[in-house]
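Peer 1: Below: sequence and its predicted model.
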Amino acid sequence: MASQSLFDFTVKNIKDEDWNLNDLKGKVVLVVNVASKCGFTKQYAGLEELYQKYKDQGFAIVGAPCNQFAGQEPGSQDEIQNFCSLKWNVTFPLTAKLDVNGDNEAPLYKFMKESKPGIFGLKRIKWNFEKFLVDREGKVVHRYASTTEPKSIAPEIEELLKTPQQ
């Protein structure tokens, strides 16, 4: 199999339209599986802070709503979008709801989990707000647990942003 990158995938955006992630080529990207009714939902604020701080330097966030963990993302796409923008002032893009584990997992998540397994080599996403940091070439370089606060990732983002855009 040819070496894949994040930019090889197409997902549905929150409006259910095709979104070719090649649109993000050359950016440093943080991909996060998100949920509206989770104890970690407050991380939306920290994610938006990162996005605002670095977006003009070539940084992007992809929020991927997922309802696989205790049904904590039960809403429709419109409800999710409204919740994120009205309650948390989220301006970074969201995908349509997707699965991150199991038979119907999104190919994007299969790629990221195989690229960067978690602790003890486990590939499975364990909970909402697990994060993958991707470099400008589309390679997964870090994986962070749900408990990792967004602001603590800033040094790694800054390091990757030093790499010139191709």
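Peer 2: Nice, I can see it. Residues are numbered from 1 along each chain as shown.
Peer 1: going forward, measure contacts and count neighbours with C-alpha atoms only.
Peer 2: OK.
Peer 1: buried residues in stretch 145-160?
Peer 2: For stretch 145-160, the buried set under the neighbour-count rule, 16 or more other C-alpha atoms under 10 Å, comprises 145-146, 149-150, 153, 157, 160.
Peer 1: ok, which pair from those residues is furthest apart?
Peer 2: Within the buried residues of stretch 145-160, two members stand farthest from each other by C-alpha to C-alpha: S146 and L160, at 21.2 Å.
Peer 1: one step back: please convert the buried residues of stretch 145-160 to a markdown table, extending it with secondary structure and distance to F92.
Peer 2: As requested, the buried residues of stretch 145-160 are exported to a markdown table (DSSP: H, G, I helix; E, B strand; the rest coil; distance: C-alpha to C-alpha, whole Å):
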| residue | secondary structure | distance to F92 |
| --- | --- | --- |
| A145 | coil | 20 |
| S146 | coil | 19 |
| E149 | coil | 17 |
| P150 | helix | 14 |
| I153 | helix | 17 |
| I157 | helix | 16 |
| L160 | helix | 19 |
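Peer 1: want to compare, so here's the second one:
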Amino acid sequence: MSTDLLGLPLTTLDGTPTTLAELTGGGPALVVNVASRCGLTPQYAQLQELQQEYGSRGFTVVGVPCNQFAGQEPGTAEEIASFCSATYDVTFPLTAKLDVNGPHAHPLFQELTAVPDVAGEAGPVAWNFEKWLLSGTGDVVARFRPQTQPDSPEVRTAIEAQLTS
């Protein structure tokens, strides 16, 4: 799956065609489906902290807005960008809004949801702020459910292992 995953076509929030490889520059990445009006939205602050702490070492957070969970990301691309910048000073890349589950799920999430979490469970995205850690070669090395905080020891340990390998 690795190289293929990095080459899947995506679009940035501002409408620019891209791929995960271009967004991450070949380093490890944490792909997160995000939303602006969710009880978990404060995780943006921790995601930005991870980007600031590890970005100079080649790590990238990639936020993927999704409106499939109780309509909690209803905004336009401009509204999402403004919210993320003004509220959380987000500097990591955001893609255009995508479907992560169902018949119209983006191919990236068709692949990501096949990966099991620590409990051995694969399958659909449970809610906003589910996270997947990718190695620099695009292998999915960990899946963290929405309630797992981005700055938790298990997420940090997994990221640091990718930065030293």
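Peer 2: It's in. Worth saying up front: this structure is predicted, and the values here are computed from it rather than measured.
Peer 1: still on that earlier bit, what is the nearest of the buried residues of stretch 145-160 of the first structure to K53 of the first structure?
Peer 2: Using C-alpha to C-alpha, these come closest to K53 of the first structure at I157, 10.7 Å.
Peer 1: Which secondary structure state is assigned to E121 of the second structure?
Peer 2: Using DSSP: H, G, I helix; E, B strand; the rest coil, the structure places E121 of the second structure in coil.
Peer 1: quick one: which helix or strand includes the residue nearest to it when sequence neighbours are not counted?
Peer 2: Distances taken as C-alpha to C-alpha, 6 or more residues apart in numbering place V115 nearest to E121 of the second structure, at 7.9 Å, with adjacent residues excluded. Under the criterion of DSSP states H and E, V115 of the second structure resides outside all helices and strands.
Peer 1: Quick one: residues contacting V115 of the second structure.
Peer 2: Contacts for V115 of the second structure (C-alpha atoms under 8 Å, 6 or more residues apart in numbering) come out as 121-123, 140, 143.
Peer 1: now M1 of the second structure
Peer 2: Counting by C-alpha under 8 Å, 6+ apart, M1 of the second structure touches 111, 138-139.
Peer 1: Same question for P74 of the first structure.
Peer 2: Per C-alpha under 8 Å, 6+ apart, neighbours of P74 of the first structure: N67.
Peer 1: how much space is there between it and A35 of the first structure?
Peer 2: 9 Å (C-alpha to C-alpha, to the nearest Å).
Peer 1: Please identify every residue contacting each of these two.
Peer 2: Joint contacts of P74 of the first structure and A35 (C-alpha under 8 Å, 6+ apart) are N67.
Peer 1: Tell me where the second structure has strands.
Peer 2: 9-11, 17-19, 29-34, 60-65, 131-134, 140-144 (DSSP state E).
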